[in-house]
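Visitor: Structure here, sequence nowhere to be found:
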């Protein structure tokens, strides 16, 4: 979970720069105008970020800091297709909470924050039900996270 939080901090910068680029290229003057296009653009940017790093070395910047590597079930590097599948299925961390917010018509900052945090923690706890303690999107994609530390280059 610490790596998850660190990844969020790093992605804040990626999304800020991407959002600025989008608003500059589209001449977006108001945050709600073109909101769905911006969301789709950021979804693609996040997909490119994760698929690239997972399929080229198996680690994002945060995963390198925490010595975590993504591999397939046999310990081999993941393909771009498998990384894309994992990216799409990893939205299971958020989709139930976002659906609850939408169905409940909740709009306040405290409500959104508490429902999202509860959803993320709930999804993380689901790993305890898996025989190998894997997240369900990893089990479905045939991937797993492993502890990995680069060899000393001395």
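Guide: It's in. Keep in mind that this is a model prediction, so the values were computed, not measured.
Visitor: make it CA atoms for all contacts and neighbour counts henceforth
Guide: Will do.
Visitor: tell me what the helix or strand hosting residue 110 is packed against?
Guide: Per DSSP states H and E, residue 110 falls inside helix 109-126. Counting contacts by 3 or more Cα pairs under 8 Å, 6 or more residues apart in numbering; DSSP states H and E, helix 109-126 is packed against helix 95-103.
Visitor: quick one: the helix it packs on to helix 109-126, angle?
Guide: When axes from the mean of the first three to the mean of the last three Cα atoms, to 10 degrees is applied, the directions of helix 95-103 and helix 109-126 differ by 150 degrees.
Visitor: Could you give me the buried positions within helix 95-103?
Guide: Of the residues in helix 95-103, 96, 97, 98, 101 count as buried by neighbour count, 16 or more other Cα atoms under 10 Å.
Visitor: rewinding a little: next secondary structure after the helix holding residue 110?
Guide: Using DSSP H and E, the helix or strand that directly follows helix 109-126 along the chain is helix 136-141.
Visitor: Tell me the first helix or strand C-terminal of that next one.
Guide: Sequence order places strand 143-147 as the next helix or strand after helix 136-141, per DSSP H and E.
Visitor: Summarise which helices and strands that following strand is packed against.
Guide: Of the remaining helices and strands, those touching strand 143-147 by 3+ Cα pairs under 8 Å, 6+ apart are strand 68-72.
Visitor: And here is the other one:
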């Protein structure tokens, strides 16, 4: 008998492998109600530390680069409308209405990001999150109020420097809008 024949005979005589048996399942945990699950998550986010000034400014620089591009796109649309529909031969100054539209466009970016995930692209980079003090996402009213107050804080500088002396670490526009900017833990 050849070697291949011996191997085939040995395999044919071999007993089949025993069926794989799994250990009995452990007792499954009770399903958690949606209310208690949201409280647990909210409680986790409520305990996060306030964002330091340097992280806030770094996120603002990142977002500023994106906002410059958004501003160029807005200006291009306005220029196209002026030339195509109003017959302007050259660019007209935007005026107050155009500036209000630019502010609205930039504010909508922030509000959309804050309401959707609590973070803009710059905030994601620096692991920052905007939330209410209890950890829940900001309301529409809070987001709009923050968009009104944050530029004033930036221009006056005092609004941002306030976080250096505030016991909670919040800036004036955080306090005025009832929101907090917190640092998220590092993901593992």
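Guide: That came in fine, so what should we check first? Quick caveat, the model's predicted, so the values are computed rather than measured.
Visitor: Overlay the chains and give the TM-score.
Guide: Here the TM-score for the pair of chains, by TM-score structural alignment, normalised by the length of structure 1, is 0.73; 127 aligned residues with a Cα RMSD of 2.0 Å.
Visitor: Pull out the buried residues from the helix holding residue 110 of structure 1.
Guide: With burial defined by 16+ other Cα under 10 Å, the residues of helix 109-126 of structure 1 counted as buried are 112, 115, 116, 119, 120, 123, 124.
Visitor: Centroid-nearest residue for structure 2?
Guide: In structure 2, the centroid-proximal residue (Cα atoms, centre = their mean) is residue 119; its distance is 2.2 Å.
Visitor: Map that residue across to structure 1 for me.
Guide: Residue pairing (TM-score structural alignment): residue 119 of structure 2 is matched to residue 59 of structure 1.
Visitor: isn't there a strand covering that match?
Guide: No. Checked against DSSP: H, G, I helix; E, B strand; the rest coil, residue 59 of structure 1 lies outside a strand; its state is coil.
Visitor: how close does it get to residue 68 of structure 1?
Guide: Separation of residue 59 of structure 1 from residue 68 of structure 1 (Cα to Cα, to the nearest Å) stands at 7 Å.
Visitor: With residue 54 of structure 1 instead?
Guide: Relative to residue 68 of structure 1, and taking Cα to Cα, residue 54 of structure 1 is found at 11 Å.
Visitor: Check residue 13 of structure 1 too.
Guide: To residue 68 of structure 1, residue 13 of structure 1 is 21 Å away according to Cα to Cα.
Visitor: more crowded one of those two?
Guide: With neighbours defined as other Cα atoms under 10 Å, residue 13 of structure 1 and residue 68 compare such that residue 68 has more, 18 against 11.
Visitor: and the more buried one, what does it touch?
Guide: 59, 145, 146, 147, 148, 149 (Cα atoms under 8 Å, 6 or more residues apart in numbering).
Visitor: Only the buried subset of the residues you listed, as a ChimeraX command please.
Guide: Only the buried entries of those go into this ChimeraX selection, using 16+ other Cα under 10 Å:
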select :59,145
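Visitor: which of the contacts of residue 68 of structure 1 show up in structure 2 as well?
Guide: Among the contacts of residue 68 of structure 1, the ones still in contact in structure 2 (both residues aligned by TM-score structural alignment, their matches' Cα atoms under 8 Å) are 59, 145, 146, 147, 148.
Visitor: Map the third one onto structure 2.
Guide: The alignment partner of residue 146 of structure 1 in structure 2, by TM-score structural alignment, is residue 182.
Visitor: Residue 126 is in contact with that match, correct?
Guide: No. Judged on Cα atoms under 8 Å, residue 182 of structure 2 makes no contact with residue 126 at a distance of 10.4 Å.
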